[in-house]
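Asker: For reference, the sequence and a predicted model appear below.
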Amino acid sequence: MTRTGTDPLEVYTAYASATPSTPASDVAPVAAFPGAAPEVHARIAERVEGLRDELRALAIALFEDPELGFDEHRSVARIAEVLSRHGITPEIGTFGLETAFAASVGAATAAHTSETTGSAAPHFAIVAEYDALPEIGHACGHNIIAALATGAFLALAPEVEALGGRLSIIGTPAEEGGGGKEHVLRAGGFDGVDAAGMVHPSVGNQVSPITGSGTSGVRRIRVRYRGRAGHAAASPYLGLNALDAVVTAYQSIAQLRQHILPIDRIHGIITNGGVAPNVVPELTEAEFLVRSSEIETLKVLTERVLDILEAAALATGTTAEIDADFEPPYLPLKPNVLMNTHWARHLETRGRTVPLAPARPTQGGPSTDMGNVSWAIPAVHPALGLGGAPDVLPHNAAFAASTIEPPAIDALVDAAIALAGLAADYLADAELRAAVRDEFDRNGGVRRWEE
């Protein structure tokens, strides 16, 4: 990786003095963009309700047979089976990934010129993910994500030709680690797509605010310390203790936490601490996740962690082998308030209230590779609670179990209706599309991590 040598004080001062890029007051009201006709939305809701049993069965099947990232073969086959029953045959193994898939309806290409509008046909992508976590299965609810994405796509598909646009469903593997969406981006999977959206399960009855990203970018770092073995009792002075190095690094990172931004997070584990207590450890290893809710602050925090890892080697006479970004970095989610507002409008027709919040995160949060998509094209990633107990949190086996309960299926249906409704509005309303893109450009435009 490239080290920038950026002064943290400079970046942190700029962060503290910055104002939100898109406060809710700067976004035009939903009424300014009528979107698709009411009868289109009525048909979408009716179709999703008609799919309820199939979507429930899909969510349960994925829950009962969880698969890890890049190995979700049976999961993809189950999603494809549902799509095929409704006349959609997805291409599996797209973008150089065995467990990615894609299907499209509507205009032949994104560059297709609409006969009704005379302009290029708009292209909206509904994004699915379906990987599970080791040992605790679908404890992040990706079975719900896959089912609701499938439902939203199938519900809107019959309307797309009349709307003069194109609709895709893009299946992206390995969100929990591996950066499937970044791999799809690099392979051109989102080329020609104008906007994208997905919905993520959340806690209790929470709904993510209309404004604010709520996610952090994340970078993954592995370090291996090499010392010299020796007899821990007879001749410890002949050894160079690699365990001292990794412990020094871990403790120094703990001390760093006192002096980082509230939007920052660092956590890690020692994966190898030596082989025997009577042998001076010759080789130790650790892995850390570095998170921040802004791209620039993520870069600075990563450099501070790398300095610590190198200093621990210097302090102990060992050598450090550092592997930064051994998986693609995840960027902080770039919110699109206008699209989120339209999603919220349709969710509210289902009796769910969507709150407002500051346009800027006030503390650190989880990470998603949908953040990478959100910096390539306008995208949304709202969250909707599954109706379980408020203390049943993601990345816990109890959360996985909650994904197949009746309240979770109700949330799935409501989220699918709202997501399909947003996509319909986007495809139907040229002024809405222009405003969405304007917001995206005003908030920094296209950025890739390589910058």
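Answerer: Thanks, I have it.

Asker: CA only for contacts and neighbour counts going forward, please
Answerer: OK.

Asker: the helices in this protein, which residues?
Answerer: For the chain, the helices defined by DSSP state H occupy 8-17, 38-50, 52-64, 73-85, 142-163, 180-186, 242-256, 295-316, 337-348, 370-374, 397-402, 406-428, 430-442.

Asker: In a markdown table: those helices, plus mean neighbour count and distance to residue 278.
Answerer: Converted to a markdown table, the helices of the chain look like this (neighbours: other C-alpha atoms under 10 Å; distance: least, C-alpha to C-alpha, whole Å):
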| stretch | mean neighbour count | distance to residue 278 |
| --- | --- | --- |
| helix 8-17 | 12 | 42 |
| helix 38-50 | 18 | 64 |
| helix 52-64 | 20 | 45 |
| helix 73-85 | 18 | 46 |
| helix 142-163 | 25 | 45 |
| helix 180-186 | 21 | 43 |
| helix 242-256 | 20 | 13 |
| helix 295-316 | 20 | 19 |
| helix 337-348 | 24 | 59 |
| helix 370-374 | 26 | 47 |
| helix 397-402 | 21 | 38 |
| helix 406-428 | 26 | 53 |
| helix 430-442 | 17 | 59 |
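
Asker: Dump the ones you listed to a markdown table, plus distance to residue 106.
Answerer: Output for the helices of the chain, formatted as a markdown table (distance: least, C-alpha to C-alpha, whole Å):
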| stretch | distance to residue 106 |
| --- | --- |
| helix 8-17 | 43 |
| helix 38-50 | 16 |
| helix 52-64 | 23 |
| helix 73-85 | 16 |
| helix 142-163 | 5 |
| helix 180-186 | 22 |
| helix 242-256 | 52 |
| helix 295-316 | 36 |
| helix 337-348 | 21 |
| helix 370-374 | 22 |
| helix 397-402 | 35 |
| helix 406-428 | 11 |
| helix 430-442 | 17 |
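
Asker: Check it against this one:
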Amino acid sequence: MPADCEKTETTLHFLATTSNMRVDFPDQIIVDAIGKHRENIKNINYTIWNNPELAGQEKTAHDTICDYFESLGQDYAVTRHAYNIDTSFLIQGTILPSPSRFASPRPPTVIFNAEYDALPNMKIEGGTDSIERKPAHACGHNLISSASIAAFIACWEALKQSGSPGCVRLLGTPAEERGGGKLSLLKAGAYIDVDACVMAHPGPLVSDDSLKSCAITSSLASKRIVAGFSGVAAHAGLAPWEGRNALDALVNSYVSIATLRQQLLPSQRINGIITNGGKATNIIPDQARAEFSVRAENRKDLEDLCQKMIHCFEAGAMATGCSVQVDNNRAAYWNLVSNDVLCKEYTRQMNKFDSKTVYSYPGVSDMPGAATDQGNVSYFLPAMEAAFFIESNGAVNHTPKFADAAGTEDAFNRALEVGKGLAGLAFEVLTNQPFRQEVKKSFEQVILTKAEDQMRINSFNSSITRASIESLLLSSMPTLIPLYKEEKISSEQAMGALMATDTNFRSI
């Protein structure tokens, strides 16, 4: 499926009556559009919340959202299973520029990301004798979907009434909690020819409980490491000395990693679980397996920390006469690069709609702990992921109590308030060319600096040329080469994509 907004079977088009029309932002259109669709968005919100689905399994969420927009008729073009990803979707509306030899080859384009995967074991049912743990929306992704759906509808209504050319997209981004759905979408071309990608994520109330949202957020770089230990099975009672205990090797490694935590930076995190510790107590385990989530402030620190963990695994195996296989090749989530220009405008838009919002807030903007695949997207194009705050009685994300909070009426109302601000921001990107250029310039300056840093880290001796970038794309993302040659993506975007997909910038 093409990534741009040229005419296809799945894209609805309107023709702009005036190619250079610029109107003041229609606040009332935003408010009215969200009000008109409120009950239907609410139904989607609670369908997702009441039917929590794990990463990659979000069939109910996918179908519910697509069914609704298909029910609205030809005003929305709906593509199910977008980009060959089973639970992704693309919903869009487009107003093409009037025919002109000076017209841009594509209209301005904005994406609203919608997340909808849940977390395992966050809902506890039953008594002490028969406790059952089920998935729940303990990170509030139902609210992310609601905010993005509201923003998408409102922005599209405003764009239609303005007559300005533009393309508005709602992109279903599954598997954020595990699997990196946005990385798959990035590689498939979902974010090519897009001017901005915006979304917002819920969290608990901050000390200023009148504050509704904060524009600037940050996240850590993160990746998963899996260690599999192999030993020798033996009868645990008759001849344990004949065995080599793989579980002991794992436990030794786990203790070493726990000791390593004393020397971690405040921005670094290591969390792990044992996924296989043996099958029976009377057998010396010959197989053991653990999975760890590793986080650091940037990609270099992340890889350095992963190497220290590998040493811990190797030491644990050596001490017990076992062997270990470490999978350290999984794609990483990169730290979020919030676009400064987008965040300032989001702050202005939210306050214009009487939702108290600040550009930054201590503990939200400057103390990252979480990780997100939106970080990878933010290396490829201007992006942001604002925070908005819900009443959770002090509970933080990834807890059962936060899952309960994500299902309240107040939380839903706050998501709709955020939808207004996101819609206003997106409309500004679509209809204000100087602002759009400012967003792009800010992105390219930041990414160029980060790319140069990454090249130095990887001892990349060549200068940054189109030829060197093409060579790197050939080894990591060959599908981008034609687009890069046709200048559909900039050099900064290409380098951002290389970083976001974990390319090593080595000498060529």
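Answerer: Perfect, I can see it now. Treat the numbers as computed from the prediction; the structure is a model and nothing was measured.

Asker: what's the closest of the helices of the first structure to residue 210 of the first structure?
Answerer: helix 337-348 (5.5 Å; C-alpha to C-alpha).

Asker: any idea of the angle that closest one forms with helix 406-428?
Answerer: Going by axes from the mean of the first three to the mean of the last three C-alpha atoms, to 10 degrees, helix 337-348 of the first structure is angled at 130 degrees with respect to helix 406-428.

Asker: For helix 337-348 of the first structure, name the packing helices and strands.
Answerer: Applying 3 or more C-alpha pairs under 8 Å, 6 or more residues apart in numbering; DSSP states H and E, one finds that helix 337-348 of the first structure makes contact with strand 379-380, helix 406-428, helix 430-442.

Asker: got JSON lines for the ones you listed, with distance to residue 331 of the first structure too?
Answerer: What follows is these, written out as JSON lines (distance: least, C-alpha to C-alpha, whole Å):
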{"stretch": "strand 379-380", "distance to residue 331 of the first structure": "13"}
{"stretch": "helix 406-428", "distance to residue 331 of the first structure": "22"}
{"stretch": "helix 430-442", "distance to residue 331 of the first structure": "15"}
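
Asker: Could you find the closest non-adjacent residue to the residue nearest to the spatial centre of the first structure?
Answerer: Computing the C-alpha centroid of the first structure and ranking residues by C-alpha atoms, centre = their mean puts residue 368 first, at 2.3 Å. By the measure of C-alpha to C-alpha, 6 or more residues apart in numbering, the closest residue to residue 368 of the first structure outside its immediate chain neighbours is residue 330, 6.3 Å from it.

Asker: Count the neighbours of the alignment partner in the second structure of that neighbour for me.
Answerer: In the second structure, the residue matched to residue 330 of the first structure (TM-score structural alignment) is residue 333. Residues lying near residue 333 of the second structure (other C-alpha atoms under 10 Å) number 30.

Asker: right, and residue 333 of the second structure touches residue 377 too?
Answerer: No: between residue 333 of the second structure and residue 377 no contact is recorded; they are 9.6 Å apart, counting by C-alpha atoms under 8 Å.

Asker: can you list residues touching both of those two?
Answerer: By the contact definition C-alpha atoms under 8 Å, 6 or more residues apart in numbering, residue 333 of the second structure and residue 377 are jointly contacted by residue 500.

Asker: and the gap between residue 404 of the first structure and residue 207 of the first structure?
Answerer: 19 Å (C-alpha to C-alpha, to the nearest Å).

Asker: Next: residue 198 of the first structure.
Answerer: On the measure of C-alpha to C-alpha, residue 198 of the first structure and residue 207 of the first structure end up 14 Å apart.

Asker: Show me which of the two is the more surrounded one.
Answerer: Comparing residue 198 of the first structure with residue 207 by other C-alpha under 10 Å, the one with more neighbours is residue 198, at 24 against 21.

Asker: Wait, the more buried one touches residue 381, no?
Answerer: Yes: using C-alpha under 8 Å, residue 198 of the first structure is in contact with residue 381, at 5.2 Å.

Asker: What's the match for residue 345 of the first structure in the second structure?
Answerer: Per TM-score structural alignment, residue 345 of the first structure is aligned with residue 348.
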